[in-house]
Every structure is written in C-alpha cells, then in structure tokens.
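Colleague: I would like the atomic coordinates for the input below:
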Amino acid sequence: MKMITFLLVGLIVHVIFFVSIFDIYFTSPLVHGMTPQTTPLAPPASRLVLVVADGLRADSLFTPLPDGSSRAPYLRNVMEERGTWGVSHTRVPTESRPGHVALIAGFYEDVSAVAKGWKENPVEFDSVFNESRHTWCWGSPDILPMFAKGASGDHVYTHTYPAAEEDFASTDASRLDSWVFTQVKSFFQSAKSNSSLRASLLEDQNILFLHLLGIDTNGHAHRPMSKEYLDNIGLVDTGVADLVSMVEDFFDHDGRTAYVFTSDHGMTNWGSHGAGHPSETLTPLVAWGAGVTNAQKVTAAQPYNDGFLQDWKLEHLQRVDVNQADIAPLMASLVGVPFPVNSVGVLPLLYLNNSDQFKAESIYTNAIQVLEQYKMKMAQKKETTLSFLFTPYQLLTESKQAEFFHTARILIQLEKYDDFISLCRSLISNALEGLVYYHTYDRFFLGCSVVLGFVGWTSYVVLVILKTHASLDRHPSLLNQNHSHTLARLCICVTVVITVFLLIQRSPVTYYIYCLLPVPVWYSVLKEYRTLTDLVRSAPSLPLWKCLGYLVLVAFGIELLVVSFFHRAMLTVGLAVLSLWPFLSGLFGKAKFRSVSWCLGCLCLAAFPLMPVVGREPNIHLVTCAGVLSLFTSACYLWSALQKAPLHLTDRQQFITQMLHVAVCAYVPSLTHSSLQQKQGLPLLNQIISWTTLASSMLVPLLSSTRIFHRLLSIFLSLTATYLLLSTGSEALFPPVLSWLMFVWINIEQEAILAQGVSGRQELSTIDFSANIDIAKIRQLKLDDIRRSYFFVFFIITAFFGTGNIASINSFDPASVYCFLTVFNPFIMGGLMMWKVIIPFIIVMCTFETIQVATQLSSRSLFLVVLVISDLMALHFFFLVQDYGSWLDIGTSISHYVIVMSMTIFLMLLSVVTHILTSQRLILWRKRKTHFP
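Modeller: Here you go, the predicted model:
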C-alpha cells in the first residue's frame, strides 16, 4: 500500500512539474479588448484575392527549368512585369495551421494551441477575414473552418471538399486544386445571375481566399522533386492565370483588385515539414494588382547574399523579403480593413504603390495597433501585481509614449514622411519587445518555485533510498518530536503568507499549486534530518572511495545523456564505452561468450545514432531484411530452447504462427509501396492485416507461457510485426538489434549477481514471471544497482533517439503509415507514429522487469534510483530552457524538458503495463476433464 501511495504522489508531483512548463512557456500571447485600427485614407483596392499554395517551396517556384523557361510562366511574368516578389520567412513549427494563422491573423500561434488540433480554435483571435466585409473561401476542411469559427457575425463563407479526398495514395492530388478552381469559376458564373450575390461582390473590403492543398499532398506522397509535385505547380500557375482573367472580366477591369500569392510552409526533399530547414521556412510571395508596386529593376547589388538569386535567375529584379506575419497587415492596408488586433506583423512598405502620405498613415496605423496590444498587456500585468513590486518596461513608459505622439505630430505636419516612418518602425520594435517583456513577466518567479519543488522532491527520494537501505542508527527522541512540531508550524506560516500574496495579486489557480508544492515537499525532507545526521556519523564505516567513484561515473553518464539530446552521436560514444563493461568489471573471465556478445551488440546498436534521422529515402528492401533477421533470431532461440527442454505443443504452435505472421508483415510494406508507386491505391487486404496486427500486438503475448524467455520471445515477435508495418528503411533493423542486446544483458546480469556472491541464484530458463515472489529472497540494494538503473535509463534514451530525434517526430515521413491509411488524418497518423516510438520502450521495459525478477531486486528500490537519475536530467533541461535565439532553438530546448518529464511519467505508467504484459496470461479454452463413473 505504501508503494502505491508513493507512486501516486510521485505521479501527481511529476504531472505538476510537467504542466508547469506550459504555464511558464506555452501560454497564449494574445490579449483582448483593443480597439481596431484602420488607415483613414482611401485604400487602393476594393477587393483582394489571396491564393495559398500549401507546401510550395520558394525554390520550386522561382528556379527556372534547364532550358531557361519557367514551370510557372504566368507568375514569372507577373514578377518581371507588374508585381513585387520576395521570400516569406516562416517560423517553426512549419505546419499548415500556424502558417495560415500567421498569414491571415498576423501572429505566431503558440505551441499549445497548435497541439489542440487543426479544426478547433484554442483561443479566439482576430483576422483579416474577420475584419473584411465579406470573405469567400474554397479549399481544405482542415484549414477553412477555423477562420469561419473565429469570425464575428456571419460573413466568412467556406466551401470545402470531403476530408476523404486528401488521400496520399491518390493517382494525382492536383485534382484538389482543380476542384477549387472549378468551384470558383462556378461561383462567379452563378453571381452573374444572382443579384444579391453580385451586389455583395461589388461592395468594397471583400476577400476571396483559395487554399490549394494539391502541392502539399503530392509532395508528401511523391516528394518535391517528383513529376507530380512539379506538374502541380504548373497546374496552379495556369489556374491563377485563368482566375485573374475571370475576376477582371467580372469586375469590368476596374483596376481595383489586389492579388497575393504565397505558401504557408515549404517541404524537405524527403517530403516532410515541421522543422526549421530552409526548404521548409522559405516560401514564395508574389503580389500584384491595385496598390502594389510594379516590378522594379535593380542596378546595384542585391541586399541578399544567400546565393539563391543566382539559381533563380532573378538578380535583375528587386526582391522584398518579409516575415510571414507581415502579410496580414499588407493585405489589410491594400483592401482598407482594420489591421487584425492581434497582429505582430510589420507592414512591408516596399510592396505599396501609393503616396508617401498613404505609406506614412498606414505604418502609423500599424504602430498604434501594436501599441494597443502593448498597453493592454501592461494594464493586465499591472492589475495583478502589487504596485511596489511592479517594474514597467523602460523603453516604452507612458512618458516615452507621449514623446512619440508629440514628435509624430510635428513630423507629419512638416511632411517629413521618411523620418515619420522611421519613428513608427522604432515604436513597433519597442512595443513588440515590450509585449514579450510582459508576457514573460512572471517567468522567473514561477521558475524558481518549480526548481525549489524539483530539488526538494529529488532530495526526498534520495532520503527514502538511504533510509531504506543504509544501515544507519536511528534514535527517535522527544527532541525530534519537538523539531517536527516546530517545522510544521513554520510550514503553515509559510503557506499562509504565500496564499495571501497570491490572493492579493489575483493569480491563477495553477500559481498556487506551483508555489505551495515546495512547502510539503521540503517539510518531508527536513523532517528526516536525523537520517542525514546519522549518515554523517556513519560515513567513516562506508566505502567512501567506491561511493564517490560511482557518483562521479553516474554524473558523467547523466551529462552524456543530456548532450545526446543535442547530438545523437553521443549515444554512439556511450554504447562504445558500455561495450567495455564486461572487460573492465572482470566478468569476461567468467562469461567469455556472453561478454563478446555484449560487446558486439553494443557496437551494432551504436551504428543507429549515426544514421540520418530525416531525409532518408525509403528502402523497403531493408524492411524485408529486418523481417528475415527477426525470424532468424527467433529460430535460433527456438532451436536453443528445444535443446534444453521440449516446448509445450500450444507454445510451439503459437511461436510458429507468430513467426509466419512476422514473415507476412515483412512482405506487406513491399507490396503496399509497390501498389502506391503504380498508383493503384492501398490494397484492402494489406490494410486489414495492418490494423489487425496493431490491435492484437498487446494481446497475443498474453496467450503464451509466462516462462521468462517464452514470454519475451512472444512479445518480441508481436511488437516486431507492428514495427515492420510502420517502417520504411533502416530503422526496421533497430528492434532486432536492440532485442539481441537486451537478451544478452539479462544473461550477463546473472553472472554479475553470481560474482557478487548473492545466494539462491535461479536458472533463467526455469524462472516464471507469474510465480509469486518470495519476499524473503528480495535482497537490498547494492552500489552496483546504481549501474543497473543507469543502464536502464541509457537504453530508454537510446530506444527513443536510436532512430529519431525532435526533427523526426516534428516532420515524420507519412510513408511510414501507408500500410494503415493514406487519407490525411493528423491524429491517427500521429498516434501510429507515437506507437512506433513506444515499441522500443516496451522492449527495454520488459528487459528491466526481467532483470528485477532474475536478480532478486526490489522493484520499488530500483525504480527509486531510476527516478532520481531521470529527475536530475529533467532538472538539467529545465535550466537549459531558453526564450531567446531562433524559434527552433527555443522550441527544441522546451521539447527536451517535455520529453524527459513525459518519459518519467510514462515510465511510471508503463511499468504497470509491462508487469501485466509479462506476468499475466489469457487462456481462451480449457480442456474439460472426463469423469468416469
């Protein structure tokens, strides 16, 4: 009961630490209640057409063909004759939802909002569509509804195709774009005979939005260098040309239509997106029509030295780069609608073809709109902070704001528009920095509270281990009781002070949890001060040098694991060092064959962290080879097992069935990818086999014997079958190699226990997971068990990063799930990828469970050591979290902490699942006993 209580408390504490990172770093930056700002002068355009080619890379559009022509001749002509072009720089994560929010709403959505889904609005936000008089949208059901839902009133009209149309296995996804262009054509034809619709279209401040998903879908399915992807660009170019002709004819060539063509994100050469590679963050932007500057020839050197202009053959044209959020204020200025109140974009004036006064008024409106956000953010923070503790942002105090307005009035009266624009840009820059300042105002305070709780919890777990396993003299006394009473009163006083302080500041409920959690944690630590004093007294009798040596080695090992999050090759270094363990510990003399097997297993596994994570071309032959390797390993085991003792008929039948199943699953990916390459779709039989394998992967092992190696073999075959179906290349070899090393680890730990002189050693082949463990035989922890715990943590990290890292999860290859489905579904696809990540975890967890049983270890005590090591890593990453540098750096640093905390929580839950998976057995039928009279 005590163990269950401890696990529940530990789980709650770690969930609090995990959730804290979202309150500290993932809170929404949006504020509400600002007054919409609009330019007082007449806009140059009555309507705007926004075309977003989802997944289009800048180089794919701009780079000419070998013969000098363009695959997008119409847009190329616009760039050279009557428009302005540049590169739109996106931010991480380069996904469709945050990209469209930045384009249309002008702000960069926080990660927590992105994680809540494509079709829901986690927070209400303003957008150009919301500020327009009418907006008509055509395209994907994953993007359009969120802007209609976020709009006030009923003036955003969406037309979407069924979600089932987004099929990666379709013969050519460009039909999605053809559907959009056809729908728009029908829309304008019906408007000619529909007087109310025509009247609405003839009003000003209207927007037409075309979301074209074909390029993105073809890129995922066939790669960006494929004929399908590149031909789709040509189809879009032709569609845009026809669209412009149709719009101009409908409005009688009144010259009041502005056009913006861009993309939400790019795509890597291997058909993925989500991370920060230039191929993902560089997207094209082409604008033309009413209010847009005509193409400008460049005589001097271009300000851009990224080397792309030469490849694109565009050195002679003025290039105007923008941040993706800058497009929202550009569209608002062109069509004369208020700037989105949540926008952090800066109006790119070089795109505007208008008077200096209009440009000055527009950038002034932009500055006031950003300043309004700043003032609202400052007011909110001032309300919830004690006056004597409030520290305003020094670069934009109220006096500085008054000085700006005074200077701006003078400059506008003197018509010094260039100086006025420079002043507005400075104000925008300061206001954006001020927004960040107030958004992160409580970060240091919350961080200190969480760290204090973290250190206290880790200290308490260490004390529990010492109290349980160190032979210390404990003498309860009246003095100790008085100390506890005094400590309890002090903690109550601290709790009251913190609570009153948070009440005065009207802090959120979560702040109370983070700030009050350290109080009971440190009370539990300080209450055990006698344990610490007894430890100090007992120090002379302890093997201090050996203890110090273990601590130094574990500290070095933890640092190696921390560095491996940034550089996966460090896992290779770690595995190379671990391969020497039997030789350095003296086990080689007692178990030569196992020591050599351990060394070879470590070195083979060490090759995987050196392999590329993303960008790998699919190689289905390696998946087939992995299946053959798994079958060979299993056959060797079966032969070995038969030499020692015959298998029961039911076990033999199950193993043969499972091996045949693995053989089928090794062939299904090859058959599936062959069918998709021939554009014949996903075979139904393959899909049935895949889903059936997935559904049964955790149930089939429960039918096998609970003998240690019988159950482990059944688990390996079941999980390997699923992993093969989710693999596209060399990563399929990872589970067989990992399982081989885990098998050797189990055997070699037996020899290590024998070398330590532990009595009652049992043959591995006779151990049964389901047998009741004799508590009397459970031994106490030894120093060498710290090494076992570290090995476990090391292999868990290797299981996670052996074939992947942050980038591979953020921009996975959709081809990995083609055996299961090809229709775009982010949640099912994400779930399948997470299961693929979890499978190596389960293999390592089952191994650790086996070692605990085979070496007569206390699972509770060993898990506490693992908990300490994991918490030390998590605390390290908490200090490494940063809110500066590139967005990729910021996101990666936060992700590392989230991964380690998730791993710790996950291991607590997975240990229960693993125990069930190894020790429980399902019996579907029983033989009836025959009773004779």
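
Colleague: only C-alpha atoms from now on, for both contacts and neighbour counts.
Modeller: OK.

Colleague: distance of residue 287 from residue 48?
Modeller: Look at residue 287 and residue 48: by CA to CA, to the nearest Å, they are 10 Å apart.

Colleague: quick one: common contacting residues for those two?
Modeller: Residues touching both residue 287 and residue 48 by CA atoms under 8 Å, 6 or more residues apart in numbering: 258-260.

Colleague: could you also give me the structure for this second sequence? I'd like to compare it with the first:
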Amino acid sequence: MLLFFIVGLLVHFVFFASIFDIYFTSPLVHGMTPQFTPLPPPARRLVLIVADGLRADALYEFDENGNPMAPFIRNIVTHEGSWGISHTRVPTESRPGHVALIAGFYEDVSAVAKGWKENPVEFDSLFNESKYTWSWGSPDILTMFAKGATGDHVFTYSYDANDEDFGAQDVTKLDTWVFDKVKEFFHAARKNQSLFSKLNEEKIVFFLHLLGIDTNGHAHRPTSREYKDNIKLVDEGIKDIVSLLKEFYGNDEKTAFILTSDHGMTDWGSHGAGHPSETFTPFVAWGAGIKYPQKVSAQQFDEALLKECKLEYWKRQDVNQADIAPLMASLIGVPFPVNSLGILPVDYLNNTDVFKAESMYTNAVQILEQFKVKMTQKKEVTLSFLFTPFNLLSDSKQLDILRKARSYIKQRKYDEAVSLCKDLIDLALKGLSYYHTYDRFFLGINVVLGFVGWASYASLLIIKSHSSPTSSVSKEVKKPSHLLTCSFVAIGVLIACFLLIQGCPRTYYVYCLLPVPIWYAVLREYQVIQDLITSLLTFPLSHVFGYLFVCTLGIEVLVLSFFYRYMLTAGLTVFAGWPFITHLWTRAKSISLSWIFFCLLLAVFPLMPVIGRKPDISVVIGAGLLVLLLSLFVVTTLIKRKDGFINGKLLLHLLQMLSIVLAMCVVYSTHKSLLRKQGLPLINQIVSWIILASSFVLPLLSPTLLFQRLVSIFLSSMSTYLLLSTGYEALFPLVLSCVMFVWIHMEQETLQRCGVSCKQKVSNIQFTCNTDISQFRQLSWDDTRRAFFLVFFLVTAFFGTGNIASINSFDLASVYCFLTVFNPFMMGALMMWKILIPFVLVMCAFEAVQLTTQLSSKSLFLMVLVISDIMALHFFFLVKDYGSWLDIGTSISHYVIVMCMTIVLVFLNGLAQLLTTKKLQLCGKPKSHLI
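Modeller: Coordinates of the predicted model:
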C-alpha cells in the first residue's frame, strides 16, 4: 500500500502538471525581425504614467461637492487629448498589466511560479526598443523591464520595498517620492551635460509608476477618503510634471503623454479577477501625435457611466490593454515590440492618413512575423504527413494581402489599406492561437486515458482487497499472460519511437507513456473484473442503476457547487434529512436533532456573500466569545465526569483559552490602530506569530483520547483563524467543527444499527499511531457514503465562505495582524493556511470516523481518491480556451483546484494523523496509558 500511495502521488503530480503543458505554456516565440514605420514620428519623447490600482470611474467621476475628482485630467479630456477605457484581462495583477502595457502581450501563467516578478521567458518591450528609458517607482515593477532590456539604456530609480506598508500613516508618499525624484532628476540634468544631451535625443521614454492609489485602495477601500485624496494628489503631480517638461524642452510640443492603470480595484479593496471594476481602467492620451477632443451627439457605450462622469458628449475610444504598446511605439517611431499582439488604435493618432496606413501595415507585418516563426517551429517537429497547416492564412494568401495593402497605400486608398491590415492581423492572431494549441487534443487524449485507467485500477484495488477477504487469501494469484506483457511493452516502444521522431519535449513522453503501465495494471486484474461483472449480474438491474444514479447525482452536485455555491446548501439540507432516511431518529433523537440543527446552520454560509463585504470586527469578537463559552462547557463537563482532566491537562486547556482571548484582543487593537493610521503595533505582531507557532504544538501536548484531542486541535486552530478573519467567516470553522463532532457520533450509531459491535464509547476511544485498524469487516454501501461525505465536507470547507469566481475576495486585510508591509509570498502563505484550517478540521474528524466505524483508513481513502479523480476528469472536459478570459481562467482553475485537493489530501491525511496520534512528553516520562 505504501508503494501504491507513492506511485499514486507521482501519477497525480503528472496529471496536475499536464494542465500547464496543455494550457499554460508560454505563447512567446523568438527570432522575429523588428518592424518599424519608415515615416518620421510625431513625438520625440513619451511619458507613460501608470497609476497602479486606479479604477476608470474613480478618475472620471465628480466628488461630493460636484467638482472633478481630477481637474487637470478632466481639462485634458475636454480640451487637449483623447480618452477612453482600457480593458484589461485576468489575472488583474500588477505584473501582467504592466507586461500588456509595455510589451503588448498578455502574460502567460508560467510567471505565477516566480510571483510575477522574474521573467520566466525573456521578451521584448517598448523600453528595450527605445533609445533611452528612465523609470521611477516600485522595485517590483521596474526591475523586470530593466532586466529584459538589451544594452545599458534602461535606468531605474525605486524606493525601498519596505515602504509599501498597508498600515502606514500616509502611503501617498509612494507617489510624492516619484514626483519629487523626477523633479530632482530634471533639475540635475541642467548641470550635467552628458545627461542633458541624452534627454534631448529622440525615441526616449519616461515611465512613472505610482503605487499609492493601489496601496490606499487595499488599506482603506476605493470609496474611502484616502483613495480619493490620493487621486487628487496624483492629478496635481501630473500637472506639475507636464509643466516641468514643457519648461525643460522649451515648449517644443514633441512630448506625448499616456495616463492609464495596470488594473482597477473592487469596492472591497482587492483585484485579481474579472469584475468590471477591476478590468475597466482609465486611458487618457494627449500631446504630440494625439487627436484633440471630439464632440459627439450620442455614443454606443454605458450611458450611466458617461452621464455620471458628464462625458457623454466627448468621444470615448476604448482600447484593449495590449493595444497601448503599439500606440506608444508608433508615437515615438521605435520598432513595435516583437512579441506584441496589440492592434494599433489608429483613431487616437493625429497624423496624416499615410502615416496611419503605414503604421497599421507595420503592425500587421510584425504580428505576421510571429505567425511565421510559430508555424515553422511546429512544422519542424511534426511528421510531414501528420502536419495540418492553418488553411485560413496560407503563404500565398499572406503575400496576396500584403501586396494588396501596399497597392492601396500607393493608390492613396488609406482606409482600405488599414481595413485590410486589420483583417490580416485578425487571421494571424487566429493562426498563432491555432499553432499554440496544436498539440492540445493529442495531449488531452493521453491524460484522459491515464485518468480513466487510474480510477479503474484504484476501484479494482478496493474491490480486490475488501469485497471477499476470505477468498482473496485462499485464491492463487494468477500471473499475467506473457502475451499481455509483450503487447504493452511493444505499445510503449512504438509510442516512444513516435515521440522521438517528432522531437517532442520530454514531458510529452511522460504524458503519453503513463497510460501504458496504468492500463497494464488494470488488465492484469482481469480475474477481479470478471468476478465484479458476475457479482453485478446477481443484483437486480434496478438496484444497480439506482446506485449509479445516486452516485452520479452526488458527484454532479459537487461539480455544480464549483459554479453555484448554493448547491452546497442544497446538499447540506439533504444531509439534514439523513436521520429520517436511516431511522436513526428513533435510536438517537438528541444526536439526530444536533445533526439537523448544525447541518442547516452550516447550510447558511454558502448563501452569504463572498465578495463586497466590509470588515466587521464585532463578528470576529463574537465568534471568539462563542468559542470561549463552548470551551468552558467542555471543561465543566470533563471535570464533572472526572475524565482524567486535571493538573497539566486542565492547564493546557486554559492556556488554549488564553490564546483565544489574546487573539481577540490583537484583532480588536490592530483594527483600531490601523483606523487611526498608526500601523501594526509590534507587540500585536509578536503575539500573533507566537499564537500561530503554538497552534502547531499545543494539540500535541493534549491526551490522545479522541474527544480531548479534537477539542484541543479545534481551539488551537480557532485562535489562528480569528487572527486571519475580518468578518462572518470567523464563525465558519466553529459551525463546521460542531458538524464534525456530531458526524462522529452519528457514524457510530449507524454502525451499531447495522449490527457491528463497538466496544468503546466515542469519549473513551484513543487515537493510536496506527490508525489503520486491521479489517474487522467487509466494505458496505455506507462506506461509500462516508467517503462521499468527506469529499463534500472538503468542498464545503473550501467554498463555504469563498468562491473561485471571486478569487479577489481574498482580502489582504486578513493578514494585517501578522504584517502590513507588502510581501506576496508571506501574505499568500498566511492566506493559504487560513484556507487549509477548515480542511484540517475535516480531516481530523475523518480520522475519528475511521476509528469509530472500525474500517481501514486506506479503504476509505482510496474511495475518496476515486471520487476526486472522477470530479477532476469532469473538470478536464469542462476546460475552455474560448469565451471571456474570466471563463477560461475559471475553468482551468476548477481543474487545478480538484487536482490540488487530490494531492493535498495525502498531505492533509499525514498532517491529521500527526495532530491526532502524536503526543509530546515535556517531562520525558512516558505514560503507558496514553500509548
């Protein structure tokens, strides 16, 4: 079994990794020739201002006094430049947004592994193509573009990362620092001849990254006074910079300005998903080469936004975020970034028609270059008779369109040339997607074969081990036929040769060869398959189909719960009726009533909002008080029963209660301190980390008696969870734990009803180091239900207060008791532990269920793996590569979550066994009655 679990873990890691090779591969190709417009550009220099975390409506709207939120930018929109909305794609994070803005393509997910800071694949950018670039702002953003640039022409000036403190008294200093440094830079340039000459060159870029708005949004929400005041500060700062540049360059009108944002922000101060408040960012352009404002009588856009911002009569021109890179390149006359997939928004250009047509032609050739390289790369590693080209854009059609576009330009039919170039770009982008996903179907078939084979083998292993234990010992194990072994070896060799000839990556060998040994292992058990078919034929057909229907319905409910959380409510409501279905109501009314009450109470959580909620510390304090009352009741009960709960054990329990009180005090005082903008008190930070560290140790000091150990685990987990809570979610582990405690008692009652003897009461059962009890009985239908209950409660633990479609509901305020200085890995680890705590509570309860039902943990665990794999296979078929980017990202995330759950289940099972069975001896004196 140990070998089986090790192999199973490796197999699931392969299935998990496959999604990255199938859907998350980098779209970038290299080896293209840079393309630029041969005509003189309208601007000598470009100023790119990115206000991190700035929402479109927040910039364009008016304040409560009826004044523009950003009066200088409002004047630009109505008198000097053009405006619109820049539409971003998910994930709406800083790195992907800046890559789209400056490099012109949407970041591939492989950057996640490096925290969106390092470059997993080097790429070209506007900064790289410029003569010189000077940038000021956050070190997280500036360094990645400087690192990827060739030569020594990108200069960065950044503040210390520790200045990005969400609890600081004034985070607008992040923006004032940038403005001050830019002013100092230009003042210094007047006395530095070398720098002065560089600043007067053509094709230069100034990049101002302003992080204050984003930081204020996280700390105080976008509707706060701090966020709005920061916008006004940025507006004033931009006004000063524009005046400074005009003075420095003698008002030569050769400077182009771009103001935009990398992403927006939700009302509750987070970003990452596809809510319009996150994907709608402002875009304002003015200066050299940019059209002046155009008045219109009506527009086909959101009338509410236009009227609210009083811009309904000023022409709005929306762009995709990646389109900004080719626009900036065209303005200063540098080659388009070779990896750019953006389409030049010619309507923003204030230039001749021939310039627009030539720029569009350059854009088309630049994207077509990527298509050609991509096609060549795929053709070189595919057998000629198997290669299927993208027929919509053949070599002859490429030449025909380019020749016709050039002819239109010569004939001064500029509009026709622009339209034709856009058609060519559209075909080239489709072709790029075609070749990028060329192997997707082939790899998907192999992964599905592996999935089905593994689920079949796990099911056969369960049946073989537990269906008829007496006969399995007596039967002589038949060795697989020599023909079967030779056949699978031959299949493996043929597959390997095929992949070798095609020059496929090494990972392809794993995905394609893995199904071979899995299906060999399945067909080796042909005797078990034969016995299973014979056994099923003895059952009435209605019973078999009824059982399959119930199983399918249960799994579908789990799958649907990923899309609709209220399905969990429906499932928990059905669970509440369990005592009536099984007649447990007549045997144990008090336990049944408790089960019904807590199931219905838990069913409320999936109906509550997961996004848009405001911090409510009073609910967190209330949850802490309820935990204290519950723990006092436990202490009183155990003392009355004289259950050995004296001396050190009572002291340990009181210590855990003290940690709950301290957690409540820390949460309250931290919240008040941050409201007063006094930051995170050091003593609160120290206490929080001590409580977190002690939560792993204190349960191991408690007795291994089932009830006492579970209570100890619950109290330690709750003290940490309170520190990580901001609202009603603090009540969730409390209610979930109550359901788990009642579940343990219900399972024992169910076992007694079935006639299986239980020698001990739940309160007297001890966790032992070997939780895999020797098998007392065969598997029953109830065991399938127990495995399903576990998977259902694990899904409830994940989606009880959250939803993958609202991944932006992970509020950074959750970790403010531990740290406020921006640290994505530490903050991510803390939020991950918050997610795992309900999982740990469920798994520890499952350990207790295994003991009380006297069944091998391996059997139930195998059934859980089979259910999880069926769900994962279901989501594999639901993965999308079309539709909105939110739909695509969500469908992939579903698969990844289920696969992670399957893999993490092994880790959680080990952690649960550690927490429930291990006992630390502080005095070094072993106590035999606890072993």
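
Colleague: returning to what we had before: ok, residue 287 and residue 48 of structure 1, which is more surrounded?
Modeller: For residue 287 of structure 1 versus residue 48, neighbours defined as other CA atoms under 10 Å are more numerous around residue 287 (29 against 24).

Colleague: residue in structure 2 paired with the more buried one?
Modeller: With the correspondence set by TM-score structural alignment, residue 287 of structure 1 lines up against residue 285 in structure 2.

Colleague: what's the neighbour count on the residue nearest to that match when sequence neighbours are not counted?
Modeller: Using CA to CA, 6 or more residues apart in numbering and skipping residues adjacent in sequence, the residue nearest residue 285 of structure 2 is residue 258, 4.6 Å away. Neighbourhood size, residue 258 of structure 2 [other CA under 10 Å]: 21.

Colleague: show me what residue 258 of structure 2 lines up with in structure 1.
Modeller: The criterion is TM-score structural alignment: under it, residue 258 of structure 2 has residue 260 as its aligned partner in structure 1.

Colleague: what residues are up against the match of residue 287 of structure 1?
Modeller: By CA under 8 Å, 6+ apart, the contact set of residue 285 of structure 2 is 81-83, 256-259.

Colleague: before we move on, back to that, pretty sure the residue nearest to residue 285 of structure 2 is in a strand, no?
Modeller: Yes. Under the criterion used here (DSSP: H, G, I helix; E, B strand; the rest coil), residue 258 of structure 2 sits inside a strand.

Colleague: gap between the residue nearest to residue 446 of structure 2 when sequence neighbours are not counted and residue 448 of structure 2?
Modeller: Here the nearest residue to residue 446 of structure 2 in space, its sequence neighbours aside, is residue 512; by CA to CA, 6+ apart that works out to 5.5 Å. Distance from residue 512 of structure 2 to residue 448 of structure 2, counting by CA to CA: 10 Å.

Colleague: these two: which is more packed in?
Modeller: Taking other CA under 10 Å, residue 512 of structure 2 and residue 448 do not tie; residue 512 has more neighbours (21 against 17).

Colleague: where does that one sit, in terms of helix or strand?
Modeller: Counting by DSSP states H and E, the element that carries residue 512 of structure 2 is helix 506-513.

Colleague: what range in structure 1 matches that helix?
Modeller: Counting by TM-score structural alignment, helix 506-513 of structure 2 lines up with residues 509-516 of structure 1.

Colleague: just give me the mean distance for that stretch relative to structure 2.
Modeller: Its match in structure 2 and stretch 509-516 of structure 1 itself, once the structures are fitted together, sit a mean 0.3 Å apart by mean CA distance after the TM-score superposition for structure 1.

Colleague: I'd assumed the match of residue 287 of structure 1 was in a helix, is it?
Modeller: No. Residue 285 of structure 2 sits outside any helix when classified using three-state DSSP, being strand.
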